[in-house]
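Asker: Next comes the sequence, and after it the predicted model I'd like to discuss.
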Amino acid sequence: MELKEQLNLDKLPKHVAIIMDGNGRWAKEKGKLRVFGHNQGVESVRQAVEAAVEIGIPFLTLYAFSTENWKRPKLEVTALMEILVNAINKETKTLMKNGVRLNTIGDIELLPSSCSRLLLKAIEKTSSNTNCTLTLALSYSSRQEIVEATKHITQRVLDGELKIEEVDEALFANNLETAGIPDPELMIRTSGEQRISNFLLWQLAYSELYFVDKLWPDFNKQDFYEAIIAYQKRERRFGLTSEQLS
């Protein structure tokens, strides 16, 4: 039986988040520059998006570029931005075909103007699509996101728009960049590393974490399905006991 046929379509996560790790190591293993790995990683993005659409997962978030990544060598950062521009140019038609709405979180004002302009154009063009929302975390820092949400809420309290007693988890979540998007039930990280690297710190509070040894350029639909199957075998208790759930 194929992996896809083993999925329980009534027990799919509504939101899957992925830390796409290992492009550089993949290239190094093949004696290539790191940029070669980033280029190859675009195909894995396509595989993950297609897999999500095919089985009916409505939200997919990919950690594409962190604020810490700006510290990488300038040549690599420039190449990454060019890859992003080319990918947006090439893939917008595919997103439209598959009914995928493009979204972004992070400080995209830090991106080169050519990149942010194309990104915003693609977001606008795909805005009416409803099959899946693909969120790219670009120039993203979860700690910074939390700080900015705190500042915004604090200012509203100081301005008299909010009472301190009104500040709760729901209000805080609605001031994050992911407002309106359900928290991920499953977070996948490739390359064998087992950490969340400043990614969706608030949103991942009760997510199932799935770590796979494959480097991102080797990740494909079958790996995506394996992660979903592993998720479906887990008992999600949210602080309760097994007996309480049953």
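Answerer: Received, thanks.

Asker: alpha carbons only for contacts and neighbour counts from here, please
Answerer: Fine.

Asker: Next one: the residue of the chain positioned farthest from its centre from residue 149, what distance?
Answerer: Distance to the chain centre peaks in the chain at residue 160, reaching 35.1 Å (criterion: CA atoms, centre = their mean). Separation of residue 160 from residue 149 (CA to CA, to the nearest Å): 17 Å.

Asker: Now the element after the longest helix belonging to the chain, going C-ward?
Answerer: Taking DSSP state H as the criterion, the chain has its longest helix at helix 74-97. Next helix or strand after helix 74-97 toward the C-terminus (DSSP states H and E): strand 100-105.

Asker: Against that first model, consider the following:
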Amino acid sequence: MTDYGVRHVAIIMDGNGRWAKRRGWPRLAGHRKGAEQIKKIVREAPDLGIRYMTIYAFSTENWKRSLIEVLGLMKMFRFMIRREADALATEGVNLRFIGDRSRLDPALRETMDAIEARTKTNTRLTLAVAINYGGRDELRRAAAQLALDCAEGRIAAEDIDDEALAARLDTVGMPDPDLVIRTSGETRISNFLSWQAAYAEYEFTETLWPDFTVEELTDILARFSGRERRFGGVQP
């Protein structure tokens, strides 16, 4: 195993639709190809020293896409989760989901709950899949929970600090990401892990997600290992 000093990698998997369009295929074909790449990356991640990985599968803004694409993605999510359940459990992956589940189909939510329960004791890799997730929405929900906890006497307003807010985020129990990767050449963070990635390093690659390989991930990790992270401090 090669350890590059990265515990948590977060990935904005962009470019599936463009990958398919360049080949004259429907956008969902790109999403299916992208899902296959996730499997390859997840399988190799622990051997690169990664213990946590968060992937951006569907944002709160993605509902604006065509109904055909949205319904196709939801169907694909459920199919992939059910198909990969045995492999994830065997390979020691703890699968969890972040985001607001209230808008998701009940059958999909049931599938998500089942695999979370099945894999919750696995420790080789924690894989967080962001579905109907947005950083601002997550902060809004956390703030609402804090307000409710204050109103009901579970916490005093003067005791609200970074830890209190973080304990009400979807990623509770996970370390903040060390590195955020975005594929496809875009250089936006797109409302992803707004709180958690405050001090993360970023890498933007022109590669479309379906073409992203373990080799490219390894190259990015190697570059990361040469960076100096000061977290707001000054080099002596």
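Answerer: Thanks, I have the structure now. Source: prediction; values computed, not measured.

Asker: where does the TM-score land?
Answerer: The TM-score (TM-score structural alignment, normalised by the length of the second structure) is 0.96; 236 aligned residues with a CA RMSD of 1.3 Å.

Asker: Tell me the residue in the second structure aligned with the residue farthest from the centre of the first structure.
Answerer: Structural alignment (TM-score structural alignment) places residue 160 of the first structure against residue 153 in the second structure.

Asker: and if you look at residue 197 of the first structure?
Answerer: Aligned partner of residue 197 of the first structure by TM-score structural alignment: residue 190.

Asker: Check residue 231 of the first structure too.
Answerer: By TM-score structural alignment, residue 231 of the first structure lines up with residue 224.

Asker: What is the neighbour count of its match?
Answerer: 19 (other CA atoms under 10 Å).

Asker: so it is in which element?
Answerer: Judged by DSSP H and E, residue 224 of the second structure forms part of helix 214-225.

Asker: so how much does that helix differ from the first structure once superposed?
Answerer: Relative to the matching residues in the first structure, helix 214-225 of the second structure has an average distance of 1.1 Å after the fit, by mean CA distance after the TM-score superposition for the first structure.

Asker: Who are the packing partners of that helix?
Answerer: For helix 214-225 of the second structure, the elements it packs on are helix 27-44, judged by 3 or more CA pairs under 8 Å, 6 or more residues apart in numbering; DSSP states H and E.

Asker: can you pull out the strands in the first structure?
Answerer: Here the first structure has its strands, by DSSP state E, at 15-19, 59-66, 100-105, 132-140, 186-189, 208-211.

Asker: Remind me what the longest one packs against, helices and strands.
Answerer: With contacts taken as 3+ CA pairs under 8 Å, 6+ apart, strand 132-140 of the first structure sits against helix 34-55, strand 59-66, strand 100-105.

Asker: could you say what helices and strands the last one packs with?
Answerer: Packed against strand 100-105 of the first structure by the contact rule (3+ CA pairs under 8 Å, 6+ apart) you find helix 113-125, strand 132-140.

Asker: How about the longest one?
Answerer: Using 3+ CA pairs under 8 Å, 6+ apart as the contact criterion, the secondary-structure elements in contact with helix 34-55 of the first structure are helix 23-29, helix 74-97, strand 132-140, helix 221-232.

Asker: mean distance, it to its aligned residues in the second structure?
Answerer: Counting by mean CA distance after the TM-score superposition for the first structure, helix 34-55 of the first structure comes out at 1.1 Å.

Asker: which part of the second structure lines up with that helix?
Answerer: Going by TM-score structural alignment: helix 34-55 of the first structure matches residues 27-48.

Asker: And the matching stretch, what's buried?
Answerer: 27-35, 37-38, 41-43, 45-46, 48 (16 or more other CA atoms under 10 Å).

Asker: which residue in the second structure lines up with residue 170 of the first structure?
Answerer: In the second structure, residue 170 of the first structure lines up with residue 163, judged by TM-score structural alignment.

Asker: Its match: neighbour count?
Answerer: Residue 163 of the second structure: 10 neighbours (other CA under 10 Å).

Asker: got it, and residue 170 of the second structure?
Answerer: Residue 170 of the second structure has 22 nearby residues by other CA under 10 Å.

Asker: thought it was touching residue 138?
Answerer: Yes - counting by CA atoms under 8 Å, residue 138 is a contact partner of residue 170 of the second structure at 7.0 Å.

Asker: shared neighbours, these two?
Answerer: residue 99 (CA atoms under 8 Å, 6 or more residues apart in numbering).

Asker: In CSV, list the strands of the first structure along with mean neighbour count and distance to residue 80 of the first structure.
Answerer: Listed next are the strands of the first structure as CSV, based on neighbours: other CA atoms under 10 Å; distance: least, CA to CA, whole Å:
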stretch, mean neighbour count, distance to residue 80 of the first structure
strand 15-19, 24, 16
strand 59-66, 22, 9
strand 100-105, 23, 16
strand 132-140, 22, 11
strand 186-189, 24, 20
strand 208-211, 18, 24
